[in-house]
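Asks: attaching a predicted model along with its sequence, questions to come.
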Amino acid sequence: MTKLSVNVNKIATLRNSRGGNVPNLLKVAGDIQDFGGQGITIHPRPDERHIRYQDAYDLKPIVHTEYNIEGNPIPKFVDLVLAVKPTQVTLVPDAIDAITSNAGWDTKKNESFLYEVISEFKRNDIRTSIFVDPVIDMIEGAVKTGADRIELYTEEFALEYGKGNKEAITPYAQCAQLAIDLGLGVNAGHDLSLDNIQFFKENIPGLLEVSIGHALISESIYLGLENVIQMYLHRLK
């Protein structure tokens, strides 16, 4: 079964909008796991507009499943990850002012940089994953960085699938198979939802984990958090 890691950034966004502690991020993370979620993902950004750096520390004793911290490996982020020691770190090349992640790494252009950062994380027994577009060259480049896994950036698939274009899955399936052949694990994330997750999972070989936040939290407003998590788990079997 593909693991479901729930990104709780949107819970932090809602909390921060009023300046208090409602909703309580730590309680929600605990509830998600109690409801069957198999991981918690956070993506702190330098301006701390949703997840704060302190949240990363506060969540550590709460997360008893898999703990995934995503972000651009600027020095402050690297220091945070090394201090918290999550299960996994996912490196994402997002600009400081980006609303959300919008591209994968150029693994060939950034090979030496990624190799250096990943080596440091691996020396500290932290599993590493890098965010990549579904491009064969980028998968081949990912191997040379020393990463344990790739995370396929799925926005384009989600957009095309929503238009009825199921052929959009093809480059993702091809890249996933190549990653497996090269010894990399395969994760995926960005704009996956209840509408497209089952089709995606059924067509991607060896899919280990999906990280879902915006859609899952939005769907939960209508359907309830516990119910939505169970719906995802059913589709991921």
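Replies: Cool, got the structure.
Asks: all contacts plus neighbour counts: C-alpha atoms, from now on.
Replies: OK.
Asks: contacts only, for the residue nearest the centre of the chain.
Replies: Central residue of the chain (CA atoms, centre = their mean): S211, 4.1 Å from the mean position. By CA atoms under 8 Å, 6 or more residues apart in numbering, the residues touching S211 are 4-7, 41, 187-190.
Asks: among those residues, which lie within strands?
Replies: With DSSP state E as the criterion, strands contain 4-7, 41, 187-189 from among these.
Asks: give me the element the nearest residue to P134 once chain neighbours are set aside is part of.
Replies: Among residues not flanking P134 along the chain, Y172 sits closest, at 5.4 Å (CA to CA, 6 or more residues apart in numbering). Following DSSP states H and E, one finds Y172 within helix 170-181.
Asks: buried residues, that helix. List them.
Replies: For helix 170-181, burial by neighbour count (16 or more other CA atoms under 10 Å) applies to 171-180.
Asks: picking up where we left off before, can you redo the contacts of S211 as CSV with distance to G20 and neighbour count?
Replies: Output for those, formatted as CSV (distance: CA to CA, whole Å; neighbours: other CA atoms under 10 Å):
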residue, distance to G20, neighbour count
L4, 28, 22
S5, 26, 24
V6, 22, 25
N7, 20, 25
T41, 22, 26
N187, 34, 24
A188, 32, 24
G189, 29, 19
H190, 28, 22
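Asks: please, which helix or strand holds the residue nearest to the centre of the chain?
Replies: For S211, the host element (DSSP H and E) is strand 207-212.
Asks: mind checking how far stretch 146-159 is from the chain centre?
Replies: Relative to its parent chain, stretch 146-159 has a centroid offset of 9 Å by CA atoms, centre = their mean, to the nearest Å.
Asks: end to end, how far does that stretch reach?
Replies: End-to-end span of stretch 146-159 (CA to CA, to the nearest Å): 31 Å.
Asks: quick one: contacts of that stretch?
Replies: Identification of contacts with stretch 146-159 by CA under 8 Å, 6+ apart yields 90, 103-104, 115, 118-119, 127-134, 139, 142, 168-169, 172, 179, 184-192, 196.
Asks: which ones among these are found in strands?
Replies: Short answer: the contacts of stretch 146-159 in strands (DSSP E) are 90, 127-132, 185-189.
Asks: now tabulate those in JSON lines and tack on distance to D58.
Replies: Shown next, in JSON lines, are these (distance: CA to CA, whole Å):
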{"residue": "T90", "distance to D58": "19"}
{"residue": "R127", "distance to D58": "20"}
{"residue": "T128", "distance to D58": "21"}
{"residue": "S129", "distance to D58": "23"}
{"residue": "I130", "distance to D58": "24"}
{"residue": "F131", "distance to D58": "25"}
{"residue": "V132", "distance to D58": "29"}
{"residue": "G185", "distance to D58": "28"}
{"residue": "V186", "distance to D58": "28"}
{"residue": "N187", "distance to D58": "25"}
{"residue": "A188", "distance to D58": "26"}
{"residue": "G189", "distance to D58": "24"}
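Asks: take this one as well and set it beside the first:
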Amino acid sequence: MTKLSVNINKIATLRNSRGGNVPDLLQVAKDVQKFGAQGVTVHPRPDERHIRYQDARDLKDVVYTEYNIEGNPVAKFIDLVLEIKPTQVTLVPDADDAITSNAGWDTIKHKGFLVEVINEFKRNGIRTSVFVDPIEEMIEGAKATGTDRIELYTESYAHEYGLGNLKGIDPYVKAAIKANELDLGINAGHDLNLENTKFFKENIPGLLEVSIGHALISESIYLGLENVVNMYLQRLK
């Protein structure tokens, strides 16, 4: 079964919109795990507009499944991850002002930088994953950085699936086959939802984990958080 890691950034966004502690981010993290999610993901950004750095610290004592921290490995982020030592760190090349992640790494151009960062995390026993587009050369480049896993950036797949174009998954299948050949673990995320997750799971060989946040939280407004977590788990079997 592919693991489900719930990204709780949107819970923090809602909390921050009014101040105070409603909804309670730590309680939501406890609840999604109780409901069956096998991991919790956060993506703190330098301006702390949703997940705050202190949230990431506080979650360390709450997440008993897999704890995944995503972000651009600037100095402040690297220090945070080394302090917390989560299960996994996912390196994402997003700009400070990006609304959401919008591209994978050029693993060839940035090889030297990624090697340095990944070596530091691995020395501290933290599994690493690199956010990449479904391009075989970028998968090969990721392997050369020493990363444990890649995370396939699935926005293009989700867009094409929404248009009824099932061929949109083809680059992802090729990328996954290449990753399997290179003994790289495969994660995936971005714009996956209740409609498109099952087809993706069924066609990507060796898919270990998906990280889903915006859609899952939005769907929960109508269907309830416990129900939605279990609906995803059914699609990932």
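Replies: Good, I have the coordinates. All values derive from a computational prediction rather than experimental measurement.
Asks: re the thing from before, and for the helix or strand just after the strand holding S211 of the first structure, what span of the second structure is it aligned with?
Replies: Sequence-wise, the next helix or strand downstream of strand 207-212 of the first structure (DSSP H and E) is helix 214-223. Aligned using TM-score structural alignment, helix 214-223 of the first structure spans residues 214-223 in the second structure.
Asks: in the matching stretch, what counts as buried?
Replies: Using 16+ other CA under 10 Å as the test for burial, stretch 214-223 of the second structure gives 214, 216-217, 219.
Asks: report the distance from that stretch to the chain centre.
Replies: Using CA atoms, centre = their mean, the offset of stretch 214-223 of the second structure from its chain centre is 17 Å.
Asks: and the contacts of it?
Replies: Contact partners of stretch 214-223 of the second structure, identified using CA under 8 Å, 6+ apart, comprise 6-11, 191-194, 225, 227-229.
Asks: and which of those residues is nearest Q54 of the second structure?
Replies: Distances from Q54 of the second structure to the contacts of stretch 214-223 of the second structure, taken as CA to CA, are shortest for N9 (13.3 Å).
Asks: surely that closest one touches E48?
Replies: No. If you go by CA atoms under 8 Å, N9 of the second structure and E48 don't touch, sitting 10.4 Å apart.
Asks: looking at the two, which one has more neighbours?
Replies: Taking other CA atoms under 10 Å, N9 of the second structure and E48 do not tie; N9 has more neighbours (21 against 15).
Asks: and the equivalent of Q38 of the first structure over in the second structure, how far from L208 of the second structure?
Replies: Q38 of the first structure maps onto Q38 of the second structure when the alignment is built from TM-score structural alignment. Q38 of the second structure sits 11 Å away from L208 of the second structure when distances are taken as CA to CA.
Asks: one more: F200 of the second structure?
Replies: Counting by CA to CA, the gap from F200 of the second structure to L208 of the second structure is 12 Å.
Asks: the more surrounded of these two?
Replies: Neighbours per residue, other CA under 10 Å: of F200 of the second structure and L208, the larger number sits with F200, 23 against 18.
Asks: so the more buried one versus A215 of the second structure, what's the distance?
Replies: Using CA to CA, F200 of the second structure is found at 15 Å from A215 of the second structure.
Asks: and for N180 of the second structure?
Replies: Here N180 of the second structure is placed at a distance of 28 Å from A215 of the second structure (CA to CA).
Asks: R57 of the second structure now?
Replies: Remark: distance between R57 of the second structure and A215 of the second structure (CA to CA) = 25 Å.
Asks: next one: A158 of the second structure
Replies: Applying CA to CA to A158 of the second structure and A215 of the second structure gives a distance of 11 Å.
Asks: same deal with L207 of the second structure?
Replies: 19 Å.
Asks: cool, and V63 of the second structure?
Replies: To A215 of the second structure, V63 of the second structure is 21 Å away according to CA to CA.
Asks: cool, and D55 of the second structure?
Replies: Using CA to CA, one gets 21 Å for the distance from D55 of the second structure to A215 of the second structure.
Asks: ditto for E66 of the second structure
Replies: E66 of the second structure sits at a distance of 20 Å from A215 of the second structure (criterion: CA to CA).
Asks: so where do the helices sit in the second structure?
Replies: Counting by DSSP state H, residue ranges of the helices within the second structure are 9-18, 25-34, 53-59, 75-84, 111-123, 136-145, 155-162, 170-181, 197-203, 214-223, 225-235.
Asks: the third one vs the first structure, mean deviation?
Replies: To tie it back to what came earlier, the one meant is helix 53-59 of the second structure. Here the mean offset of helix 53-59 of the second structure against the first structure after fitting is 0.3 Å, by mean CA distance after the TM-score superposition for the first structure.
Asks: one more: the longest one?
Replies: Between helix 111-123 of the second structure and the aligned residues of the first structure, the post-superposition mean distance stands at 0.2 Å (mean CA distance after the TM-score superposition for the first structure).
Asks: that helix vs helix 136-145, what angle?
Replies: Angle, helix 111-123 of the second structure to helix 136-145, by axes from the mean of the first three to the mean of the last three CA atoms, to 10 degrees: 50 degrees.
Asks: and the contacts of stretch 146-159 of the first structure, which of them are buried?
Replies: The neighbour-count test (16+ other CA under 10 Å) marks 90, 103-104, 115, 118-119, 127-134, 139, 142, 168-169, 172, 179, 184-192, 196 as buried among the contacts of stretch 146-159 of the first structure.
Asks: next one: L216 of the second structure from S101 of the second structure, what distance?
Replies: Applying CA to CA to L216 of the second structure and S101 of the second structure gives a distance of 17 Å.
Asks: V173 is in contact with P205 of the second structure, correct?
Replies: Yes. P205 of the second structure is within contact range of V173, at 7.3 Å (criterion: CA under 8 Å).
Asks: which of the ones in strands among the contacts of S211 of the first structure sits closest to A95 of the first structure?
Replies: Comparing those against A95 of the first structure with CA to CA places G189 closest, at 17.9 Å.
Asks: in space, what's closest to that closest one - neighbours in sequence excluded?
Replies: Among residues not flanking G189 of the first structure along the chain, S211 sits closest, at 5.0 Å (CA to CA, 6+ apart).
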